[in-house]
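Undergrad: sequence and predicted structure, then a few things I'm wondering about:
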Amino acid sequence: MTLTSTEPAAHRQDAADQLAAALRRMPDPTAAAGHTRRLEEQLATVFGARHAVALSSGTAALHTALAGYGIGPGDEVLVPGATVVMTVAAVLMTGATPVLVDSTPVLDLDFDDLAAKTTSRTRAIVPVHLAGRPCDLTRLTEFAARAGLRVIEDACQAQGSRLDGRPVGTFGDVGCFSMKDGKVLWSGEGGYILTDDAEFAARARSFTTHGFLPAPGRPAGSRLGHNYRLAEPLAVIASANLERFDDLLEQRHRQTRLLTDLLTDVRGLRPVQAGPREQWNHYGPLLRLTLARPRDFCRRLAEQGIANSVGTYGLTTADRLPSLAEHSLQPCPTALRSLDETLAVVVHGGHSDEQLRAMARTITQEARRWPST
């Protein structure tokens, strides 16, 4: 198993030995999921929750969280319009109806729109910490408590982000995270849930194993679930990376600062800064675009090899996604305008400083060449 050249050799060897031990036990299906259980204990300790449940992906985490609180047909779930398809898909997987909420110009939730769209059928709110930036969770949890709603945080990009010093993903009933490649904490694929609710954690573990594990009031095998288990070799990789999480987080901070600093004085680009209460994980550089046709500019950068959320992956509001067209989701005009004007550059632990400088040179050159109309 290859980690990074900056990691002590002894740590790399220990991780490789653990992975080899896990592989030697395979393909025995009766082997205990010891590495996964150890990872769950580590996650709960590191991120300040009573319970953690490891799963196969961030999407599985969201689906499991919603199902774990009994959300299903006839229910409505409030979701920011400024999100990726996976958030909305998880709601649809339960049979519930997603209701899109518009954003402020800085992509926080529009609380007036949130209140207007809360009905007697609303069961939960799923705030999304896009690019790792926390929304106003204090205000949101107070709103949810008054309305009797669950808060299920989509924190898939927010590992290490904090609000007022508290880890994102621990404000609501449940926090859902991804460990896909490119996340600060990665294992190739995978995800996890953080919660202080012991009964929910038991239901979640049962749901992720076809219902084969017992849950409160439900003996083993008494309900259907899914195969959302995290594979043991991936748990080993995640555990090894979790042990160096502070270093991974600092690396991402440094990468984002480097690229942002190189672009600070470029015409038409304005770096996005963290708010006063926000300890952002700097998941990736964010810049506001004042150039003409900003979405086309993002596409141009993608053509030049600069991966970014809008130009490469087509990030837009959920109501405009072709895969969700049949669901007639509500337009979110402020969120759409804000996403159109955002350059979110994709960085990851494999990028060298020279690669980041080359990316900055390309972005600078393209911005200088970009027509004014």
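TA: Everything's here; your move.

Undergrad: switch to C-alpha atoms for all contacts and neighbour counts from now on
TA: OK.

Undergrad: hey, where'd the strands end up in the stretch 251-373 of the chain?
TA: Along the stretch 251-373 of the chain, the segments classed as strands by DSSP state E, counting those that start in this stretch run 269-271, 278-279, 286-289, 342-344.

Undergrad: any chance of these in TSV, plus mean neighbour count and distance to residue 91?
TA: Formatted as TSV, the strands of the stretch 251-373 of the chain follow (neighbours: other Cα atoms under 10 Å; distance: least, Cα to Cα, whole Å):
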stretch	mean neighbour count	distance to residue 91
strand 269-271	20	33
strand 278-279	20	28
strand 286-289	21	28
strand 342-344	24	25
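
Undergrad: included below, for side-by-side comparison, is a second structure:
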Amino acid sequence: MNTPDPMALLERVVARMPDPVGREQASLLETELAATHGVAHAVVVSSGTAALHTALVARGIGEGDEVLLPALTVIMTVAAVVQARAHPVFVDAGPDGEPLDLADAASKITPRTRAVLPVHLGGQCGDLDALAELAASAQLDLIEDACQAHGSRYHGRLLGTIGRAGCFSLKDGKLISSGEGGYLLTDDPDLAARATAFQSHWQIPAAGEPALSRLGTNYRLAEPLAALARVSLAGFDERLARRRHAASRLIDLVGDVPGLIPILATSGEQPNGYSALWRILLPEPRRLCRRLAEVGVINSVGTFDLRAAHLHPACRPLHPASCPRAAHAADCLLAVPVPDDDTRLTEIATLIRTEISAW
């Protein structure tokens, strides 16, 4: 893919902004995203959360329905399910650290369950084949939260293209970014049409449902952001290779430190290097993560307060069941987003080694 000149592209976008129905860049971005991921349809929206919400609504999931999702997830995934008026049912982590325990998931399927929503934190997914088999056997939609998994593969297939739909973020820091934004991928033409209608107040009708015959919302991606995302997408392959190399290098630079165990990809996984991942085997791991954040090591627990969703204050009104393995996994997780800068990698590795050794 040729890389567009960002300044020329933005000048073109600004010149066309008086057009009340202009959607040139968003449409081009959708075509390019679909081609890059090898799927039939892409729908761009205003955020990764919006992509998840839109995918659920486009599948008719709503009031009275249940969605299974890992307790070890970010709060934005939970928010999307609640925004769809469905009920999130949290599934515990597996006994060996798997992101989602299949036996627990199977035990929580009820007649109201409509979908299972795996979350590929750090660009990793665990045993997605077994989860897909469980979903198929129970006639559930598999909708992937791939917001951190651009370019990650599972047995050769891109994450976000394995389920009924895959949802991605374009927020800054992602491997494809426009500052803010998101998109969903699908091979289902009906889902794509309903998603397109929903994200623009149903002004663009889906088949058999005339324009404005349903309530939608404004999840449109602004044209300047779509243009920036096209520039980012054009350099994606190179950025993906750099990120994978940087993640591997950071783990190597940290090396063997007592109490810190790298979390490696499972069989069939090829992560994108979004984060370098370790398991902490030291006392008070959450406080240690906060200490690392204080000295400049950005990490999911210490910086962003990642915790098992059933323990999140915002989830208390949902009356969630306890998921103790997920709580332990979150507490012991060190997930460090990886920069491209080699000098910064060395600085981060030194800080991690120093703080862990002193703990």
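TA: Nice, I can see it. Predicted model only: the values in this text are computed from it and were never measured.

Undergrad: quick one: closest of the strands of the stretch 251-373 of the first structure to residue 184 of the first structure.
TA: strand 278-279 (14.7 Å; Cα to Cα).

Undergrad: what range in the second structure does the closest one sit on?
TA: Aligned by TM-score structural alignment, strand 278-279 of the first structure falls on residues 269-270 of the second structure.

Undergrad: quick one: contacts of that stretch?
TA: With Cα atoms under 8 Å, 6 or more residues apart in numbering as the test, stretch 269-270 of the second structure has contacts from 124-126, 152-156.

Undergrad: could you rerun that using 10 Å?
TA: 123-128, 151-159, 244 (Cα atoms under 10 Å, 6 or more residues apart in numbering).

Undergrad: pull out the buried members of the residues you listed.
TA: 123-128, 151-154, 157-159, 244 (16 or more other Cα atoms under 10 Å).

Undergrad: now the residue nearest the centre of the second structure: closest residue in space, sequence neighbours ignored.
TA: Residue closest to the average C-alpha location in the second structure (Cα atoms, centre = their mean): residue 147, at 2.0 Å. Excluding its sequence neighbours, the residue lying closest to residue 147 of the second structure (Cα to Cα, 6 or more residues apart in numbering) is residue 168, at 4.0 Å.

Undergrad: so that neighbour touches residue 152, yeah?
TA: No: using Cα atoms under 10 Å, residue 168 of the second structure is not in contact with residue 152; the gap is 11.9 Å.

Undergrad: from the middle of its chain, how far away would the match of strand 278-279 of the first structure be?
TA: With Cα atoms, centre = their mean, to the nearest Å as the basis, stretch 269-270 of the second structure stands 16 Å off its chain's centre.

Undergrad: by how much does it deviate from the first structure on average?
TA: In the superposition with the first structure, the average deviation recorded for stretch 269-270 of the second structure is 0.7 Å (mean Cα distance after the TM-score superposition for the first structure).

Undergrad: please enumerate the helices of the first structure.
TA: Residue ranges of the helices in the first structure, as given by DSSP state H, are 9-25, 34-47, 58-68, 85-93, 111-116, 137-147, 198-207, 232-243, 245-263, 294-303, 333-340, 353-369.

Undergrad: highest mean neighbour count out of those?
TA: When those are scored by mean count of other Cα atoms under 10 Å, the highest mean neighbour count falls to helix 58-68 (a mean of 26).

Undergrad: in the second structure, what range does that one match?
TA: The aligned range for helix 58-68 of the first structure is 48-58, by TM-score structural alignment.

Undergrad: again with stretch 218-229 of the first structure
TA: The alignment of stretch 218-229 of the first structure onto the second structure (TM-score structural alignment) spans residues 209-220.

Undergrad: next one: that stretch to chain centre, how far?
TA: 25 Å.

Undergrad: identify the residues contacting the aligned partner of residue 38 of the second structure in the first structure.
TA: Alignment note: residue 38 of the second structure maps to residue 48 in the first structure; criterion TM-score structural alignment. Taking Cα under 10 Å, 6+ apart, we find residue 48 of the first structure in contact with 42, 166-167, 169-170, 194-196.

Undergrad: look up how far residue 201 of the first structure lies from residue 48 of the first structure.
TA: Counting by Cα to Cα, to the nearest Å, the separation of residue 48 of the first structure from residue 201 of the first structure is 15 Å.

Undergrad: could you do residue 216 of the first structure as well?
TA: Distance, residue 216 of the first structure to residue 201 of the first structure, using Cα to Cα: 10 Å.

Undergrad: quick one: the strands in the stretch 51-200 of the first structure?
TA: With strands called from DSSP E, counting those that start in this stretch, the stretch 51-200 of the first structure shows them at 51-55, 76-80, 97-101, 122-125, 150-154, 162-163, 166-167, 174-178, 191-195.

Undergrad: what's the average distance of the fifth one to the second structure?
TA: It refers to strand 150-154 of the first structure. Taking mean Cα distance after the TM-score superposition for the first structure, the mean distance separating strand 150-154 of the first structure from the aligned residues in the second structure is 0.7 Å.

Undergrad: again, but for the second one
TA: With the two structures superposed, strand 76-80 of the first structure lies on average 0.7 Å from its match in the second structure, counting by mean Cα distance after the TM-score superposition for the first structure.

Undergrad: could you do the third one as well?
TA: Relative to the second structure, and after both are superposed, strand 97-101 of the first structure has an average distance of 0.5 Å to its aligned residues, where the measure is mean Cα distance after the TM-score superposition for the first structure.

Undergrad: how far away from the center of its chain is that strand?
TA: 18 Å.

Undergrad: residue range for that strand in the second structure?
TA: Counting by TM-score structural alignment, strand 97-101 of the first structure corresponds to 87-91 in the second structure.

Undergrad: same question for the last one.
TA: Across the second structure, the stretch matching strand 191-195 of the first structure (TM-score structural alignment) is residues 182-186.

Undergrad: need the contact list for the aligned partner of the residue nearest to the centre of the second structure in the first structure.
TA: Per TM-score structural alignment, the equivalent position to residue 147 of the second structure in the first structure is residue 156. Listed by Cα under 10 Å, 6+ apart, the contact partners of residue 156 of the first structure are 57-59, 61-62, 87, 128-132, 169, 175-180, 183-184, 191-193.

Undergrad: what about residue 156 of the first structure, distance to residue 215 of the first structure?
TA: For residue 156 of the first structure, the distance to residue 215 of the first structure - Cα to Cα - is 26 Å.

Undergrad: now residue 118 of the first structure
TA: Between residue 118 of the first structure and residue 215 of the first structure the distance is 31 Å, computed by Cα to Cα.

Undergrad: check residue 348 of the first structure too.
TA: 38 Å.

Undergrad: and residue 180 of the first structure, by the same measure?
TA: Going from residue 180 of the first structure to residue 215 of the first structure by Cα to Cα gives 28 Å.
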